[in-house]
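1. Sharing a model that was predicted from the sequence below.
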Amino acid sequence: MRLLRSTDLALRVLMQLAVADAAAIPTTRDVAAAVSAPYTHVAKVVAELQRMGLVDARRGRGGGLTLTEKGRTASVGGVMRAFEGVTEVVECEGATPCPLSSDCRLRGALRRAQEAFFASLDPITIADMVAVPAGPTLLQIGRVAP
């Protein structure tokens, strides 16, 4: 299984915000630099995270991104489901439909495996993801030496 780029970015943005210094609220550009991703991609992900209530984004002077309490306690599996959507693991229809589609057992098995993957991540929160040793390392990522 391969995750969408937006899912990967969403998790990295949430983790970066979870360790952000409250005195120096990062902007979308700061977070994009920290996670080594294009600003436009990160901006789209931040907009979705804000819509989900996981991130608070404020514009203008004194603005920036902060992680909400809901974001801190968000389930990694839940965030992944929201970004990945519930899609089929294999393409059974389309231009050349599979001749087994009416009697196939593979599609159901793969769907159950996909759900088991997400379910295994449900108990893990964003806060769990930034616990030691990851948190201190995240603080160093994207920092520019003085």
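-> Sure, I can see it. Numbering: from 1, shown residues only.
2. Could you use CA atoms for every contact and neighbour count after this?
-> Noted.
3. ranges for the strands of this structure?
-> Applying DSSP state E to the chain gives strands spanning 55-58, 64-67.
4. Show residues contacting the last one.
-> Contacts to strand 64-67, defined as C-alpha atoms under 8 Å, 6 or more residues apart in numbering, come from residues 14, 17-18, 25-28, 54-58.
5. Show me what the longest helix that the chain contains is packed up against.
-> The longest helix of the chain (DSSP state H) is helix 106-121. Counting contacts by 3 or more C-alpha pairs under 8 Å, 6 or more residues apart in numbering; DSSP states H and E, helix 106-121 is packed against helix 76-84.
6. can you pull the buried residues of the helix it packs on?
-> With burial defined by 16 or more other C-alpha atoms under 10 Å, the residues of helix 76-84 counted as buried are 76-81, 83-84.
7. Can you lay out those as CSV showing distance to residue 4?
-> CSV is the format used below for the buried residues of helix 76-84 (distance: C-alpha to C-alpha, whole Å):
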residue, distance to residue 4
76, 14
77, 14
78, 15
79, 12
80, 9
81, 11
83, 8
84, 7
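8. got another, please set it beside the one above:
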Amino acid sequence: MRITYARGMRLLRSTDLALRVLMRLAVADATPTTRQVAADMDVPYTHAAKVVAELQHLGLVDARRGRGGGLALTERGRTASVGAVVRTFEGEGDVVDCEGTQGTPACPLRAGCRLRGALRGAQEAFFAALDSVTIADLVAEPTGPLLLGISRGPGPL
């Protein structure tokens, strides 16, 4: 058996950034730009821009261009399930590749192996544990004030 990816409980950087952007916007008293968010989070602007574009596509963030523009959390973003956000960014693919890809052989145990099902169950339990948590829940006391205090970029966030 060949494992193609086994992140376990480790999130992709884009998932982590998406959650942090949503949390920061949930407590923002102004509308920061994507550049300000990238600077505050110490990530490349291009990475932040991709994540913000996906969050906007999902209806979780409102992004306005030009003078007076910036990012704002939508009501849908405030009440979004953390599990749903993580599923979207992580994907729900299998943890192991039993079929083989790109010239690698399929696992010889795939017809009778129980590992794939066990790992899929563990992955779903991970997502399910996050389903009842909302972005608003994540920024409840004492987190919200802490988020406001760590802004490093130019302008308010």
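-> Happy to help now that I have it. These numbers were taken from a predicted model, which means no experiment stands behind them.
9. So which of the strands of structure 1 has the densest surroundings on average?
-> Of all those, strand 64-67 has the most neighbours on average by mean count of other C-alpha atoms under 10 Å, namely a mean of 21.
10. what residue of structure 2 matches up with residue 45 of structure 1?
-> Aligning on TM-score structural alignment places residue 45 of structure 1 opposite residue 51 in structure 2.
11. contacting residues for its match?
-> Neighbour list for residue 51 of structure 2: 14, 17-18 [criterion: C-alpha under 8 Å, 6+ apart].
12. Now with 10 Å, please.
-> By C-alpha atoms under 10 Å, 6 or more residues apart in numbering, the contact list for residue 51 of structure 2 reads 13-19, 21, 34, 45, 57, 89.
13. Relative to residue 112 of structure 2, which of those residues is nearest.
-> Nearest to residue 112 of structure 2 out of these is residue 89 (C-alpha to C-alpha; 30.8 Å).
14. distance of the closest one from residue 148 of structure 2?
-> Between residue 89 of structure 2 and residue 148 of structure 2 the distance is 25 Å, computed by C-alpha to C-alpha, to the nearest Å.
15. same thing with residue 112 of structure 2?
-> Applying C-alpha to C-alpha to residue 112 of structure 2 and residue 148 of structure 2 gives a distance of 52 Å.
16. residue contacts, the counterpart of residue 75 of structure 2 in structure 1?
-> In structure 1, the residue matched to residue 75 of structure 2 (TM-score structural alignment) is residue 69. Applying C-alpha under 10 Å, 6+ apart, we find residue 69 of structure 1 in contact with 18, 53-55, 127.
17. mind listing what the closest residue to residue 55 of structure 2 other than its chain neighbours touches?
-> Nearest in space to residue 55 of structure 2, with sequence neighbours left out and distances taken as C-alpha to C-alpha, 6 or more residues apart in numbering, is residue 61 at 5.6 Å. When contacts are counted by C-alpha under 10 Å, 6+ apart, residue 61 of structure 2 touches 21-22, 25, 52-55, 71-78.
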